[in-house]
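**Student:** only geometry, no sequence info:
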């Protein structure tokens, strides 16, 4: 299992660690308009999935803004940012920040994504910071479990993986 800390303290991740070469696990989350969304809704596209603890915090906000900017330049790639935030809070934050090029999704109801991707922090019931790139046939091509949740992921490596996925 990935070793992850939150502000220097070790956390327990619930679920199995996802690895490159795995078939991407399905999940059920909520869109900002409260509709159920699954991995199948993005069939035929490359998915860059960013798991974040809360969209309305410094590093998560910067990460989401960065991926929103980059999403415009990526062909056949859908960027998803998933957190435990309520859909209403995500919608409000996206409207205030002008986020239009990616989907923010809420895992608050069941923790389905968090459990299936091994990023649900047991102690906090928040998602650990992680990046997954899933190709159009739902094979995982890139994984980064960020060792310290309060730090940034490797943007360049994730974006390169998304550009190279088919």
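**Tutor:** Nice, thanks for sending it over. Here the structure is a predicted model, which means the values were calculated and not measured.
**Student:** drop to CA atoms for contacts and neighbour counts, all remaining ones
**Tutor:** OK.
**Student:** give me every residue that touches the closest residue in space to residue 21 that isn't next to it in sequence.
**Tutor:** Of all residues not flanking residue 21 in the chain, residue 140 sits nearest, at 5.3 Å (CA to CA, 6 or more residues apart in numbering). Going by CA atoms under 8 Å, 6 or more residues apart in numbering, residue 140 touches 19, 20, 21, 22, 23, 24, 132, 133, 134.
**Student:** Take this one as well and set it beside the first:
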């Protein structure tokens, strides 16, 4: 699959999972070094918000948007995944008062499993995946131009419809 990075085409590694498929499972560390497994989150819908680099404006906007929603909707698990380091994520969250679940994919595990790794820059493509309570993908968006925001409304509508 190909996306644009500031107008330039880049190829993603792997094949992204599709709506109706079981989401590839993963286990990643949060900011407290707890391992969060996707399998542990079954029972409630999950929004997986994937950002390339937390220290960029669009990634910041995306994460703050979902952090705000996470504070008001207890019936949905909200995750942000980035391949930034623990220190980068922790410093950014502290500066921006963000307290949602932040997971780090420094090895690109999710990037490869979800077909969203951009090898040229070693970053994840901006993406949203919504899973039902059984871990089946009900909505996915791999943003065609990495430097633009995802469709928050559609992602949230898809997740809220599962409550």
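**Tutor:** Received the coordinates, thanks. Just so we're clear, the structure is a prediction, and the values are computed from it rather than from any experiment.
**Student:** re earlier: show me the contacts of residue 140 of the first structure that map onto helices.
**Tutor:** Within the contacts of residue 140 of the first structure, no residue falls in helices by DSSP state H.
**Student:** Out of these, which sit inside strands?
**Tutor:** Counting by DSSP state E, the part of the contacts of residue 140 of the first structure found in strands is 132, 133, 134.
**Student:** Off-centre distance for stretch 37-55 of the first structure?
**Tutor:** Distance of stretch 37-55 of the first structure from the chain centroid (CA atoms, centre = their mean, to the nearest Å) equals 6 Å.
**Student:** And the contacts of it?
**Tutor:** By CA under 8 Å, 6+ apart, stretch 37-55 of the first structure touches 26-31, 60-61, 64, 76-85, 90, 93, 119, 126-138, 149, 158, 162, 165-166.
**Student:** List only buried entries from those residues.
**Tutor:** Neighbour-count burial (16 or more other CA atoms under 10 Å) applied to the contacts of stretch 37-55 of the first structure gives 27-31, 60-61, 64, 76-85, 90, 93, 119, 126-136, 138, 149, 158, 162, 165-166.
**Student:** Contacts only, for the counterpart of residue 145 of the first structure in the second structure.
**Tutor:** Counting by TM-score structural alignment, residue 145 of the first structure lines up with residue 142 in the second structure. Counting by CA under 8 Å, 6+ apart, residue 142 of the second structure touches 116, 125, 126, 127, 128.
**Student:** can you pull the contacts of the last one?
**Tutor:** Shown in contact with residue 128 of the second structure (CA under 8 Å, 6+ apart): 47, 48, 49, 50, 139, 140, 141, 142, 150, 155.
**Student:** Select from the residues you listed the one having the most neighbours.
**Tutor:** residue 50 (28 neighbours; other CA atoms under 10 Å).
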